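Chemist: 3D, please:
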Amino acid sequence: TYSDSVLDSGDISFQHPNGPPFQMGTDDITEKVYTEELKVYEKAMYLRTGQLPTGKALEEPDTSDEWGRLNELRLKHSMETPMNILEDFADDARSNLVPFECRRFDRKPPYTCYIQLTITCNKKTKLIQRYAYNMKLYEAMKRLNTLFFGGRRPGIQAESVQLPRFGAVLRLPVGFRVKTKQLENGYDLNDWSDGVNLMLDTSCFPLNVLKLPICNRGRDDFELPIVRDAKKLIVHNSQSQFDILPIFRTLSNKEVVLADTYRDVPIQSYFGLIENWLDSDKPIGTCYSFGIKQEDTAKELLKVIKSRLENAKRTKRCISVGTGNNTKLEVFYVPIKNPRSREQKDFMYDCKWVLKIRIVRL
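Modeler: The predicted model follows:
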């Protein structure tokens, strides 16, 4: 939960140790966020279908200052999102606005408010734990988590753990620790590093997989041991003006995936990374993957490599260059054939190809 209340025993804070307590913002700001989301989603649906929900007029999203920049980015993403998912996003935004409308017009909510945990196994519901929403949210979360995790031996096994974002506080029972080899973090590495050490068992490191959303991250963040030592690093770049590839040249991870990115990576940035690999003696098995939208991007890159590097050998979708030490660098691309595959989920919905750069034995 997000709260500046006093920490209880067992609670783990992911707030910056020297920063002010994080607050989600006023109700006015929260309502504004949901309203702008809905305007963007409905505009995208109108632009794509020429239709709006019955009886509704098109409302233009806010174009001023930061709202304008955020909405422009959100609209671009919405135009590329499958319609069924976009409709779900719009429905969620409408649902999020209902409490504000009820309070404004002094109406009773069309539902009874509960905080609910549902446990499912093989698509069958095993347990529903529900609390009436008559207490503070962080108190309810403490009760739920104590019910779920309290009294268990330390070192709870988990396939994957997703850490909170925006300086949250986890309301956990005393002695809670988890064992996992896959971690997904929030937005600021330095903010949650102390919390990670309290929460994760030492046997978790090095991680097998670390998923890392970035927002103009400094290079120092990528030099933290938890990032540098992860066997596989999956990077999500949501900044349209941020070219991540220069930082990729400094990474020592054996496998790196650039997942969703709102910025088309320039051909020269790919080629610069390849030149760096040829000079840095990367170990066998090193592999970087990039989702690409147009096959022409990959074709043009292979053409540039063939024209600029000596002894490059090309086939239809692959080019290789000897690197010495009985190894070679391969650059190739393959189609994403199944839109429901795990591989597709690592990339944006509109990525049709995966470009790979790897070092293999001759």
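Chemist: Only C-alpha atoms from now on, for both contacts and neighbour counts.
Modeler: Will do.
Chemist: Mind checking what secondary structure L127 has?
Modeler: Here L127 is recorded as strand under DSSP: H, G, I helix; E, B strand; the rest coil.
Chemist: Could you do L144 as well?
Modeler: Relying on three-state DSSP, one would call L144 helix.
Chemist: Likewise for V334?
Modeler: strand.
Chemist: Ok, the one 10 residues further on next?
Modeler: The assignment at Q344 comes out as helix when based on three-state DSSP.
Chemist: how near is it to R171?
Modeler: 34 Å (C-alpha to C-alpha, to the nearest Å).
Chemist: Same question for S95.
Modeler: 26 Å.
Chemist: So for those two, which residue has more residues nearby?
Modeler: Taking neighbours as other C-alpha atoms under 10 Å, S95 and R171 compare with R171 leading, 23 against 12.
Chemist: Could I get the contacting residues of the more buried one?
Modeler: 1, 8, 10-12, 138, 141-142, 145 (C-alpha atoms under 8 Å, 6 or more residues apart in numbering).
Chemist: Centre-most residue in the protein?
Modeler: Nearest to the geometric centre of the chain sits P213, at 4.8 Å (C-alpha atoms, centre = their mean).
Chemist: what's in contact with the helix or strand where that residue lies?
Modeler: According to DSSP states H and E, P213 maps onto strand 209-214. Applying C-alpha under 8 Å, 6+ apart, the external contacts of strand 209-214 come out as 181-187, 227, 230-239.
Chemist: and these, which of them are in helices?
Modeler: V227 (DSSP state H).
Chemist: Just the buried ones from the contacts of strand 209-214?
Modeler: Buried by 16 or more other C-alpha atoms under 10 Å: 181-183, 185-187, 227, 230-239, out of these.
Chemist: Okay, the residue nearest to the centre of the chain and K328: tell me how far apart.
Modeler: P213 is 31 Å from K328, where distance means C-alpha to C-alpha.
Chemist: Second input sequence below; structure requested for side-by-side comparison:
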Amino acid sequence: MKNQPVLYDSLKTILHHMDANVRINMSIRMPSIRAIEKAVPLKMRCLSFSDTTVKINDVCYELNVYRDYPNGDVLPAGNDFDRFGFEIPFGSSPLLPGDVSFRNGDEQVVRTDTDELEERHQTKLARCKIILQFIAQQEPGVTLQWKDVWMDWMSDYVGITKKRLQGMENHAREKLKPFLCRRHNLPRPFNCYIQLSVKKNGEAKFLQRLTYTRKLYESVKQFNHILFANRPAIRVKNPVFIENHVYRIPVGFKMSANELTVRVLQIASIATMIEDVNRLRVSEGGNTENWWQHRFVKSAKELIIHDTLSAEESCLMLRTFESRIIRFHNLIPLTTEENCELIESWMSVKREVGSELWIGLDNKKRRKNVPKMMQSRMEVIRRDERNGAQSEASTVNKLQNRWQNRLEVFQKDQKDEKSVRLRSKSGTQIEICGEVCEDETMRHRLKVKIIEN
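Modeler: Prediction:
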């Protein structure tokens, strides 16, 4: 029986339902299908990057530099090396076209080739030798005591085992070799190569070994280019963004996210690679002016915000957002008057019917006072008194039919809650009601919903 080739459309359908890692491995091993594979939208549950890794779902791909010594020892290093063998810190590597930096900007790049560091290694080596020599003399019949050789610096080495001291001695000696190579213009005392490994369920598997003809960050860039370049759509259910790393992604890399959690300081970097997001959670984390003006923030379908903003900034922010659902909790308590201004600011922009604004409040009193003040500022259309189980079934049924089962706001602590329907001067009608929720950071809150424009 002859094997029948898979038709183009059939292959696209098969690829569409495959796990992202299976697709990527097929594309690497079978160049003939690479163009078709990249034409099909790539979907994954989770995606994260670091300086040396990319994690797709539960599989992590990692590139590392290894040192290969003449005696046969092979040791992982992680960092790049210069021609004498000095480690090159990640923080000093340059940004390439397309790279996205999540470096904080205030971290210090620690050099490994300074005179002060050489002196420190020499001191440690000398001290380890002295203590190891003393230990070696502790043979039967020898009366030499610590007090006979004691120096103040020895207190730092009390309790350290002989094996550990030998390791410290070897480490100091190894760190001094690049200084010797630089002093005599010698090549580094080991060869390097880059290894690509894949990790899953705690187990690492070797995939490929590359000659050290380019720096590690350049190899990571090339690997990510193979995985993600020229893809029209990358859809991620839950991207994870790690701070203090550079994402070596291809030029033009874009993805859409179902749910995304970010800190304010990350938004400017994330905005360069996010096309759209369904649910966006933003938490405080540094003073970043007007972070809410980024396109992907304004257009998120559902927006959840925890931040410390002034009342004026909060009003400006709410006018900017286009999201259908906004859940806003200002960690700085606002007055009843300021919370009313938030609602009016949100209403000042025409929104589609069904749009919702949830405002977190710091106490029960404001949860009751804000609706009362709003009634004095707008025309009252209807008031619904609610007393938990005493609510008439007919009223509940009417609301259920009218609001299409969206009665979750009355599920907890229904006693003495009110639903108030109001109309602004522009004709927009809203419904306001309070709720007690289990989230202690937003225990009391109000829900404002556009009923009619």
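Chemist: Please state their TM-score.
Modeler: After superposition, the two chains reach a TM-score (TM-score structural alignment, normalised by the length of structure 1) of 0.51; 244 aligned residues with a C-alpha RMSD of 4.6 Å.
Chemist: Which of the contacts of R171 of structure 1 are buried? Put it as a ChimeraX command.
Modeler: Buried subset of the contacts of R171 of structure 1, written as a ChimeraX selection, criterion 16+ other C-alpha under 10 Å:
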select :1,10,11,12,138,141,142,145
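Chemist: now, which of the contacts of R171 of structure 1 lie within strands?
Modeler: Those of those mapping onto strands are I12, per DSSP state E.
Chemist: of the contacts of R171 of structure 1, closest to G285 of structure 1?
Modeler: I12 (37.5 Å; C-alpha to C-alpha).
Chemist: so who does the residue nearest to that closest one when sequence neighbours are not counted touch?
Modeler: Leaving aside its sequence neighbours, I12 of structure 1 sits nearest to L170 (C-alpha to C-alpha, 6 or more residues apart in numbering; 5.2 Å). Neighbouring residues of L170 of structure 1 by C-alpha under 8 Å, 6+ apart: 1, 11-14, 164.
Chemist: Please identify the buried residues of the helix or strand hosting A44 of structure 1?
Modeler: For A44 of structure 1, the host element (DSSP H and E) is helix 27-49. In terms of neighbour count (16+ other C-alpha under 10 Å), helix 27-49 of structure 1 has its buried residues at 31, 34-45.
Chemist: which helices and strands sit right next to it?
Modeler: Under the contact criterion of 3 or more C-alpha pairs under 8 Å, 6 or more residues apart in numbering; DSSP states H and E, helix 27-49 of structure 1 touches helix 65-80, helix 83-104.
Chemist: which one of the ones you listed lies closest to I319 of structure 1?
Modeler: Among those, helix 65-80 sits nearest to I319 of structure 1 (C-alpha to C-alpha), with 30.5 Å.
Chemist: and the closest one, which stretch of structure 2?
Modeler: Helix 65-80 of structure 1 corresponds to no residue of structure 2 when matched by TM-score structural alignment.
Chemist: and the angle for that helix with helix 27-49?
Modeler: 40 degrees (axes from the mean of the first three to the mean of the last three C-alpha atoms, to 10 degrees).
Chemist: Specify the angle between helix 65-80 of structure 1 and helix 83-104 in degrees.
Modeler: Using the same axes, to 10 degrees: helix 65-80 of structure 1 against helix 83-104 is 140 degrees.
Chemist: In helix 65-80 of structure 1, which residues are buried?
Modeler: So for helix 65-80 of structure 1, counting by 16+ other C-alpha under 10 Å, buried means 71-75, 77-79.
Chemist: For those residues, which two are the farthest from each other?
Modeler: Counting by C-alpha to C-alpha, the most remote pair of those is N71 and M79, 12.0 Å apart.
Chemist: picking up where we left off before, sort out which one of the contacts of L170 of structure 1 lies nearest R263 of structure 1 for me.
Modeler: For the contacts of L170 of structure 1, the nearest to R263 of structure 1 is P164 (25.4 Å; C-alpha to C-alpha).
Chemist: how about the closest one, secondary structure?
Modeler: Strictly by three-state DSSP, P164 of structure 1 counts as coil.
Chemist: Could you measure from the closest residue to it other than its chain neighbours over to W192 of structure 1?
Modeler: Nearest residue to P164 of structure 1, sequence neighbours excluded (C-alpha to C-alpha, 6+ apart): G186, at 5.6 Å. Going from G186 of structure 1 to W192 of structure 1 by C-alpha to C-alpha gives 8 Å.
Chemist: Touching, R445 of structure 2 and E438? I think so.
Modeler: No: contact status for R445 of structure 2 versus E438: not in contact, 10.9 Å apart, counting by C-alpha atoms under 8 Å.
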